[in-house]
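**Student:** This is a predicted model, with the sequence first.
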Amino acid sequence: MISTTIGYANTARTLASLSQQRATGELTLSSGDRQWKLYFFHGRLVYGTGSLHRVRRWYRAVKQHHPHLNADCVSQEEPWEYHLLSHHVAQNQLNAAQAQTVIKSSLEEVLFSLVSNPVMTSDWYSMQRFSLKDNAALSLLLSSSQVEQVLQRSQALWKQWKALELDALSPYRAPILRQAAPTDSSSISPLPDKLNPFLTGQHTLWDIAAHAQRPITVVTQFLLPWLQQGAIALEEIPDLPPPLRQVHCPTGTGGKKKRPVIACIDDSPTVGQVLAAILEPAGYRVVNIQDPLSGIATLVKHKPDLIFLDLVMPDTSGYNLCNFLRKTPTFQNTPIIILTSQDGILDRTRARLAGATDFLTKPPEPQTMINLVQSHLGSILPLN
């Protein structure tokens, strides 16, 4: 591994250098809690992605360019987006040029996000992850000139974003309509009726721009007066759950590999979303239960292999529910992990007496959670 600190201009030179060296491996760029990964094979770009809204970006690119493509299955190999595109090319469901439109669309958004960070840490991992014998569609890889073109578009878009004084806004936030019109709406264009369904806090500015087939700058500038007067607010939203992870993408006749089921009993929907985002890419299926009392039937139906259980809930306590489950034959031997911010000795002792198997402190650290699950259920897929 080679680690350095670089600026954006050096990033462009780094990409050119990797191409000239015909390098194969993974370039990771980091700034704070943001991270971007660019994968290379013999100097050609395989795929580029970022840690923020990775799944939303995938669905957005596919829906925008190839809406009828099955986007819900992934390979266990990274980057899974590329391997799925490669699979569709090998099955003659896409040609290389069509697959490249998805790769370029994702890359342009990733690089737009990347250029907004003046200083980053760069880590290069040289690895032979891709090989000709494993991929029937290496013709979809991007050449250095194609990468440079996407980079130039991303940089031009970012310069326009800054010129419009939008750099304080994040296109990964979701607008939500607070009032029908701003206080002073005399000089503001009214919102089209077809835009209202996208102003519910469920769709990011990137999502709206892709749906409208307009540049992100145009969409955001149109909404800016409404934002400035508080009629529209921008809210953070989580990424979508990852697609179903399978050992092999289906060719039309194969079945899905059965995945262990993990139940999350917590009255907060956010906790369930976080667990799904962590565990589903590792090969598990997550069932979220917000109402523990009415959710018993859901538990019996799915018979989870492991249960995450919150201690503090409105209608019952985790202690009582854990004790109840241990008296139920179906769940007598099911691992029950207490997921809580109350992690004192008395809490642990009381939970143990109620039948808890283990503990995990909120908010969960992803790798710690995966390691804990694997200690009880075993590793079902190699982690990437």
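**Tutor:** On my side now, so go ahead.

**Student:** From now on I want contacts and neighbour counts done on CA atoms only, so please keep to that.
**Tutor:** Fine.

**Student:** Against Phe359, how distant is Ile345?
**Tutor:** Counting by CA to CA, to the nearest Å, the gap from Ile345 to Phe359 is 11 Å.

**Student:** got it, and Gly48?
**Tutor:** Look at Gly48 and Phe359: by CA to CA, they are 36 Å apart.

**Student:** Quick check on these two: which one has the bigger neighbour count.
**Tutor:** Set Gly48 next to Phe359 and count neighbours by other CA atoms under 10 Å: Gly48 wins out with 25 against 18.

**Student:** Strands along the stretch 201-350 of the chain, start to end?
**Tutor:** If DSSP state E, counting those that start in this stretch is used as the criterion, the strands of the stretch 201-350 of the chain fall at 232-235, 244-245, 261-265, 285-289, 306-310, 336-340.

**Student:** So which of those strands is nearest Val74?
**Tutor:** Proximity to Val74, assessed across those by CA to CA, is greatest for strand 244-245 (5.2 Å).

**Student:** that older thread, I'd like the strands of the stretch 201-350 of the chain as a markdown table, with distance to Ser86 and mean neighbour count appended.
**Tutor:** Below are the strands of the stretch 201-350 of the chain laid out as a markdown table (distance: least, CA to CA, whole Å; neighbours: other CA atoms under 10 Å):
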| stretch | distance to Ser86 | mean neighbour count |
| --- | --- | --- |
| strand 232-235 | 35 | 20 |
| strand 244-245 | 16 | 21 |
| strand 261-265 | 29 | 25 |
| strand 285-289 | 25 | 21 |
| strand 306-310 | 34 | 25 |
| strand 336-340 | 39 | 24 |
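
**Student:** another structure for you, compare them:
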Amino acid sequence: MWGNLKEIDFCSILRLIEMGQRTGILCVEAHSPPQKFNLGKETKNRLNSWLVFFVNGEIIYAGKDETSSASPSLSRLSDYLRHYRVKLAVEDLPNIEADELNPPEYAYIWKLLAENILEPKQARSIIHNLIQETLFDLNLLRQGSFTYINSVALNPQIGTWQVTPLLENLIHQAQQWQQFLPHIQSPQQFPILKDIPNLRSSLPIATVTRLQQWADGKTNLRQLARYLNRDVVTLAKAIYPYVQQGWVNVADSPVVPAKNSSSNQTLNLVSQSPAIVKPNQLRILCIDNSLEVCQQVQAICQEQGYVAIALNNSLEALSLMFQDPPHLLLCNVAMTELDGYQLCGMLRHSQYFATLPIVLLNDNHDFIHRTRATIVGATDYLTTPFTNQEMLNLLQSHLA
């Protein structure tokens, strides 16, 4: 069975295979980018092909055709492993012997399952999501060809999925996706927050913090959906109202946020990039609205060989701490989103930060403020402005 997507739509092809209870492989090739939908730059000026594997009319697996590639892309699997917090880089897996029947991605999933790195339920969930996103992309194609070949089924089989429920969900997703046009056009677009104050006034603080973590202009919608273990339509539906209002932008290519944005300012206090920071270097996180304080901490930290990062948003800092815990925290008590007392109290309720040295900064040195700092669990208290020697003594005291 073969033909052109202009003559028969993709959903009808799946129905024919299901009705015939066929076992084999459906190959779909896109000869040029779709006219109505932009599937991303990677589809331009090149031939893309996808494979959908069937057994008795049910789908086993679907993905890009990379069986002939010397170094197949495993980015989809890496994204899903990130969601399940599997502490294993795909690149570190031993090479799998070439298998004409099993695609590399499927073979790696089976390898993870066989070595008990993934649980059966997790492996089936990943494959189900891979099938759904592949079918979603294929359903957007309007130009291309297909070929169906009867062949032996994938072995071993991790699971099978009936075509009819998948189609019902696919049709529903296509209808919803039409509603997002022209504001959101492709799963390959990159969301970035534009108006954080308005978002904070409309959404819970935790939601905005999570959005700031992921919607960085460098991660596309499809990747975000994988990280969150959601389909891309559900994710697009969630951000669509804010895209309409201009609070969130979606770009066709990665965007680097402006460092001097007053609503989302991050100061990196060392010239070293995080990628080249030595494992044994001590990290200091400073949370303060004052640029002078940040610059002063910078100078002292550089002299001592420490890595220092300064943020003017305590919520962003809290999110960062769980990703890359510092060895010392300096926090001004007069922060607007989450003041120093509140942040210190929250951290002390977590066993993970029970022993972290926390120094609260304040321009008031009276007994009441010092006592309050002690009550919430602060390790030390420093009055601003402070001298270089005072900061140096503090660093040496808590980082020795």
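**Tutor:** Great, that's in hand. Just so we're clear, the structure is a prediction, and the values are computed from it rather than from any experiment.

**Student:** TM-score for the pair, please.
**Tutor:** TM-score of the superposed chains, computed with TM-score structural alignment, normalised by the length of the first structure, equals 0.48; 226 aligned residues with a CA RMSD of 3.8 Å.

**Student:** And the strands of the stretch 201-350 of the first structure: which comes nearest Glu81 of the first structure?
**Tutor:** strand 244-245 (11.4 Å).

**Student:** Show me what that closest one is packed against.
**Tutor:** The contact analysis (3 or more CA pairs under 8 Å, 6 or more residues apart in numbering; DSSP states H and E) places strand 244-245 of the first structure against strand 73-74.

**Student:** What is the subsequent helix or strand relative to the strand it packs on?
**Tutor:** Next helix or strand after strand 73-74 of the first structure toward the C-terminus (DSSP states H and E): helix 80-90.

**Student:** quick one: which of the strands of the stretch 201-350 of the first structure is nearest Arg60 of the first structure?
**Tutor:** The closest of those to Arg60 of the first structure is strand 244-245. By CA to CA, the value is 16.7 Å.

**Student:** returning to that earlier point: of all the strands of the stretch 201-350 of the first structure, which one comes closest to Ser30 of the first structure?
**Tutor:** So among the strands of the stretch 201-350 of the first structure, strand 232-235 is nearest, using CA to CA, at 23.7 Å.

**Student:** Double-check that Leu29 of the first structure belongs to a strand.
**Tutor:** Yes: membership of Leu29 of the first structure in a strand is supported by DSSP: H, G, I helix; E, B strand; the rest coil.

**Student:** And it, how close does it get to Arg60 of the first structure?
**Tutor:** From Leu29 of the first structure across to Arg60 of the first structure, the span is 23 Å (CA to CA).

**Student:** swap in Ser144 of the first structure?
**Tutor:** In terms of CA to CA, Ser144 of the first structure sits 24 Å off from Arg60 of the first structure.

**Student:** same check, this time on Tyr8 of the first structure
**Tutor:** Taking CA to CA, one finds Tyr8 of the first structure at 26 Å from Arg60 of the first structure.

**Student:** and what of Leu15 of the first structure?
**Tutor:** For Leu15 of the first structure, the distance to Arg60 of the first structure - CA to CA - is 25 Å.

**Student:** So Ser144 and Arg60 of the first structure - more neighbours on which side?
**Tutor:** The neighbour count for Ser144 of the first structure versus Arg60, taken as other CA under 10 Å, is higher for Arg60 (22 against 18).

**Student:** Please list all residues in contact with the more buried one.
**Tutor:** Shown in contact with Arg60 of the first structure (CA atoms under 8 Å, 6 or more residues apart in numbering): 207, 210.

**Student:** again, but for the one 5 residues further on
**Tutor:** For His65 of the first structure, the contacting residues are 101-102, by CA under 8 Å, 6+ apart.

**Student:** Looking only at residue counts, what's the top helix in the second structure?
**Tutor:** With secondary structure taken from DSSP state H, the second structure has its longest helix at helix 120-140.

**Student:** name the helices or strands packed onto that one?
**Tutor:** By 3+ CA pairs under 8 Å, 6+ apart, helix 120-140 of the second structure packs against helix 10-19, strand 58-64, helix 75-83, helix 104-114, helix 163-180.

**Student:** Double-check that Leu26 of the second structure belongs to a strand.
**Tutor:** Yes: membership of Leu26 of the second structure in a strand is supported by three-state DSSP.

**Student:** Without its sequence neighbours, what residue ends up closest to it?
**Tutor:** Excluding the flanking residues, the one nearest Leu26 of the second structure by CA to CA, 6 or more residues apart in numbering is Tyr148, at 4.4 Å.

**Student:** Am I right that that neighbour is in a helix?
**Tutor:** No: using three-state DSSP, the secondary structure at Tyr148 of the second structure is strand, not a helix.
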